[in-house]
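>>> 3D model of this:
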Amino acid sequence: MNVLVTGAAGFIGFHLCKYLLARGDRVIGVDNLNDYYDVNLKQARLRELEQGASSDRFRFLKLDIADKSAVETLFSEGAFERVVNLAAQAGVRYSIENPDAYISSNIVGFMNLLEGCRHHNIEHLVYASSSSVYGANETLPFSEHDNVDHPLSLYAATKKSNELMAHTYSSLYQLPTTGLRFFTVYGPWGRPDMALFLFTRNILAGEPIDVFNHGHHRRDFTYIDDIVEGVVRALDNVADCDPNWRGVNPDPASSFAPWRVFNIGNGKPVELMTYIHTIEKVVGRKARINLKPMQPGDVPETAADVEALEAAVHYRPNTTVEEGIERFVYWYRGFYSV
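I've put the predicted structure just below:
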């Protein structure tokens, strides 16, 4: 299978490309290599991909999906059958500081990809959404059948917009689309702006860590291998129309069109302080903790209902936090020689 993966130099994109290449697919990876975080890490991921696959099965293009003409050329010349869109401006907090970046990548860029898929008979578009879409919803665990009309950050609003835009194209053009709401992804080669990376780096360096909401957060931490397995199974299982869907009582998780959304989470929320204590145990050092108030746009707790994912693709994430943190710290020590 020929697959286009956007955001190929990113955390999830890198791991997804490795998986697809290992099973024999041909992959075209694109990324704009922006400097939201260390570009050297992104380039190291690409080197790993290029060294691990033959040139006829992996090709990388530096490309910004917000560039309409570049995306049109990509689809015209790509000859791929399915698309996974992981390219996006990430981060809840950064969306407060730099909202324009989110509109450019997450809205304009996604629109360009939808148009490419529409005009080039793509069999299936799978795209990254986020647990952030649940916003002010306080019903736990979060279910795809819940209303998600109250986002708390522009980042979350753009991800909800992606789901709505995808539905429009699924309805108008019968383009099969699947949105995946990721829950706090972590693991080797992870993003430097995420908690596990920040905490590990600072604890090893003897520097304090900032812990928001005075440490009372609970998060559904989901290991990267579990995320990738869910993405691939969703990609292979093309979205279809739900014959039981009715507009008189519309289900937010499915449609009369070939459109659907799934949570991908571990389904077992962990107290943030427990998470930190696990890092301390693996690293072998105590953290110096600065307790701080809740940040704007943040939510106190996330928890994924993954019943729909399991029913559709016969998979449920199962990596424990202890296993995942140990694998990350092992990678971090080796990669940074600490």
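
>>> C-alpha from now on. contacts and neighbour counts both.
Will do.

>>> count the residues that sit near the residue nearest to residue 192 when sequence neighbours are not counted.
Sequence neighbours aside, residue 198 is the residue nearest to residue 192 in space, at 6.3 Å (criterion: Cα to Cα, 6 or more residues apart in numbering). By the criterion of other Cα atoms under 10 Å, residue 198 has 14 neighbours.

>>> any idea which helix or strand carries residue 198?
According to DSSP states H and E, residue 198 maps onto helix 195-205.

>>> so what touches the helix or strand following that helix?
Counting by DSSP H and E, the next helix or strand C-terminal to helix 195-205 is strand 209-211. The contact list for strand 209-211 (Cα atoms under 8 Å, 6 or more residues apart in numbering) reads 198-199, 202-203, 287-292.

>>> from the residues you listed, pick the one nearest residue 175.
residue 198 (39.5 Å; Cα to Cα).

>>> distance of that closest one relative to residue 287?
Applying Cα to Cα, to the nearest Å, the value for residue 198 to residue 287 is 12 Å.

>>> second chain to compare with the first, below:
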Amino acid sequence: MRVLVTGSAGFIGSALAERLLARGDEVYGIDNHNDYYDPSLKESRLARFAQHPNYTHLRADLADADAVNRAFAAFEPQRVVNLAAQAGVRYSLKSPQAYVQSNLVGFVNILEACRYGKVEHLVYASSSSVYGANRKMPFAIEDAVDHPVSLYAASKKANELMAHTYSHLYDLPTTGLRFFTVYGPWGRPDMSPMLFADRISRGEAIDVYNYGNHSRDFTYVDDIVEGVIRTLDHIALPDPAYDALHPSPGTSSAPYRVYNIGNDQPVQLMHFIALMEKHLGRTVEKRLLPMQPGDVPDTWADVSALRRDVGYAPNTSIEDGVARFVAWYREYFEK
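As a prediction, the model looks like this:
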């Protein structure tokens, strides 16, 4: 297939592009290479497959509608995976406009291009952060998500609403994936696994928020990519059992779906740190601090719907995943 991937120099996007190329797809990647974190990491990710004969790369911002439309016209994608976004909860407290431009303006440009380009299926990144102030565990797609606690979360919920509108009005098949904490090789420097690895390797103290009482549904990147590909291949259809008198947030009478994609096995943050220390061969001080604004205490993905519909089955244990991440970290940063 011809698959257009946005955020193709990002953590998940680059891993996805590499897997799609390996199975024989043509891939057109779009990324703006911004400096939210060190762009050299993005260049290194891209270097793994940039010379592949079936790969084309465009440096452009999704908020530039003309650039997006030209890319769609040139490549004529059959399917699209939109992973480009301004990421991060805490950064949204300082720079809200960045989220409006990337996550709202950029996303409507993708929706419009998919609409006019007759795209067969749009898969896009939502986030576990949409569950916001919810406390029922595990988080299920049937749960209401009307109480976001960060602008980032609100922008991701807005993406789901925007996608449904296009599915309803224009019969555009869309599937949103609510990513839970993704980790692994080539991960983002602003996320806790990389921050922990940096500090532990230097013997520096770690700031641990909520006094160490966090748990996270850590999910290894290879399991996430497998789920994204299975979802991409499973085009969203109208739900024949949809009941407008008792609507489910995860389905619709339109060709629309939303799924959780996670490991379904929450891990205590202190256990995750202990595994990092074990594989890095060093123990460091933990500074226990209060909860940060915009953060949530726990996350836990109910992935039963994704298991049922596409056969999603994450199988990387936290022990194996952390070991692989640390091995990559040491190799990459020693170079």
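
>>> aligned partner of residue 269 of structure 2 in structure 1?
Under the alignment by TM-score structural alignment, residue 269 of structure 2 pairs with residue 272 in structure 1.

>>> count of neighbours near its match?
Count around residue 272 of structure 1 with other Cα under 10 Å applied: 22.

>>> do the same with the one 3 residues further on
Close neighbours of residue 275 of structure 1, defined as other Cα under 10 Å, add up to 19.

>>> likewise residue 223 of structure 1?
Residue 223 of structure 1, neighbours per other Cα under 10 Å, totals 26.

>>> show me the contacts for it.
Counted by Cα under 8 Å, 6+ apart, residue 223 of structure 1 has contacts 185-187, 266, 319-321, 324.

>>> and it? What does it align with in structure 2?
Checking TM-score structural alignment: residue 223 of structure 1 goes with residue 220.

>>> Provide the secondary structure category for the counterpart of residue 139 of structure 1 in structure 2.
Aligned by TM-score structural alignment, residue 139 of structure 1 pairs with residue 136 of structure 2. Assigned by DSSP: H, G, I helix; E, B strand; the rest coil, the conformation of residue 136 of structure 2 is coil.

>>> now the helix ranked longest in structure 2 on structure 1. Mean distance?
Ranked by number of residues, the top helix in structure 2 under DSSP state H is helix 151-170. With mean Cα distance after the TM-score superposition for structure 1, helix 151-170 of structure 2 departs from structure 1 by a mean of 0.2 Å once superposed.

>>> in that helix, which residues are buried?
For helix 151-170 of structure 2, a neighbour-count test (16 or more other Cα atoms under 10 Å) marks 151-160, 162-168 as buried.

>>> just stretch 269-283 of structure 1 next, same as before
Buried, per 16+ other Cα under 10 Å, within stretch 269-283 of structure 1: 269-272, 275-276, 278-280, 282-283.

>>> so residue 36 of structure 1 versus residue 144 of structure 1, what's the distance?
Taken as Cα to Cα, the span from residue 36 of structure 1 to residue 144 of structure 1 is 30 Å.

>>> between these two, which is the more surrounded one?
Taking neighbours as other Cα under 10 Å, residue 36 of structure 1 and residue 144 compare with residue 144 leading, 24 against 12.

>>> is it fair to say the more buried one lies in a strand?
No - Residue 144 of structure 1: not assigned to a strand; according to three-state DSSP it is coil.

>>> and it, how close does it get to residue 90 of structure 1?
21 Å.

>>> kindly report the same for residue 319 of structure 1.
24 Å.

>>> check residue 156 of structure 1 too.
10 Å.

>>> hmm, back to that, what's the burial count for the match of residue 139 of structure 1?
12.

>>> thinking again about what came up before, any chance of the contacts of residue 223 of structure 1 in a markdown table, plus neighbour count?
Output for these, formatted as a markdown table (neighbours: other Cα atoms under 10 Å):
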| residue | neighbour count |
| --- | --- |
| 185 | 22 |
| 186 | 24 |
| 187 | 25 |
| 266 | 28 |
| 319 | 15 |
| 320 | 13 |
| 321 | 23 |
| 324 | 18 |
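
>>> take those and write them to CSV, including secondary structure.
Output for those, formatted as CSV (three-state DSSP):
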residue, secondary structure
185, strand
186, strand
187, coil
266, coil
319, coil
320, coil
321, helix
324, helix
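
>>> ok, so of these, who is nearest residue 252 of structure 1?
Distances from residue 252 of structure 1 to those, taken by Cα to Cα, are shortest for residue 266, at 21.5 Å.

>>> so what's the closest one up against?
Applying Cα under 8 Å, 6+ apart to residue 266 of structure 1 gives the contacts 183, 220-223, 304, 306, 316-319.

>>> any chance of these in TSV with secondary structure as columns?
TSV is the format used below for the contacts of residue 266 of structure 1 (three-state DSSP):
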residue	secondary structure
183	coil
220	coil
221	coil
222	strand
223	strand
304	strand
306	coil
316	coil
317	coil
318	coil
319	coil
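
>>> please indicate which of those are buried?
Buried, going by 16+ other Cα under 10 Å: 183, 220-223, 304, 306, 316-317, out of the contacts of residue 266 of structure 1.

>>> tell me the counterpart of residue 206 of structure 2 in structure 1.
Match for residue 206 of structure 2 (TM-score structural alignment): residue 209.

>>> what's the neighbour count on that match?
By the criterion of other Cα under 10 Å, residue 209 of structure 1 has 19 neighbours.

>>> so which strand or helix has the residue located most distally from the centre of structure 2?
Distance from the C-alpha centroid of structure 2, by Cα atoms, centre = their mean, peaks at residue 245 (31.8 Å). Using DSSP H and E, residue 245 of structure 2 is not contained in any helix or strand.

>>> trace it over to structure 1, please.
In structure 1, residue 245 of structure 2 lands on residue 248 (TM-score structural alignment).

>>> give me the contact list for stretch 118-132 of structure 1.
Residues contacting stretch 118-132 of structure 1 (Cα under 8 Å, 6+ apart): 75-76, 80-86, 117, 151-152, 155-156, 159-160, 162-163, 169, 173, 175-184, 231, 234-235, 238-239, 263, 302.

>>> buried ones in that stretch?
118, 122-132.

>>> among those residues, which ones are in helices?
residue 118.

>>> export the buried residues of stretch 118-132 of structure 1 as CSV, with columns for distance to residue 256 of structure 1.
Supplementary listing: those in CSV, determined by distance: Cα to Cα, whole Å:
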residue, distance to residue 256 of structure 1
118, 18
122, 19
123, 18
124, 16
125, 17
126, 18
127, 19
128, 21
129, 20
130, 23
131, 24
132, 25
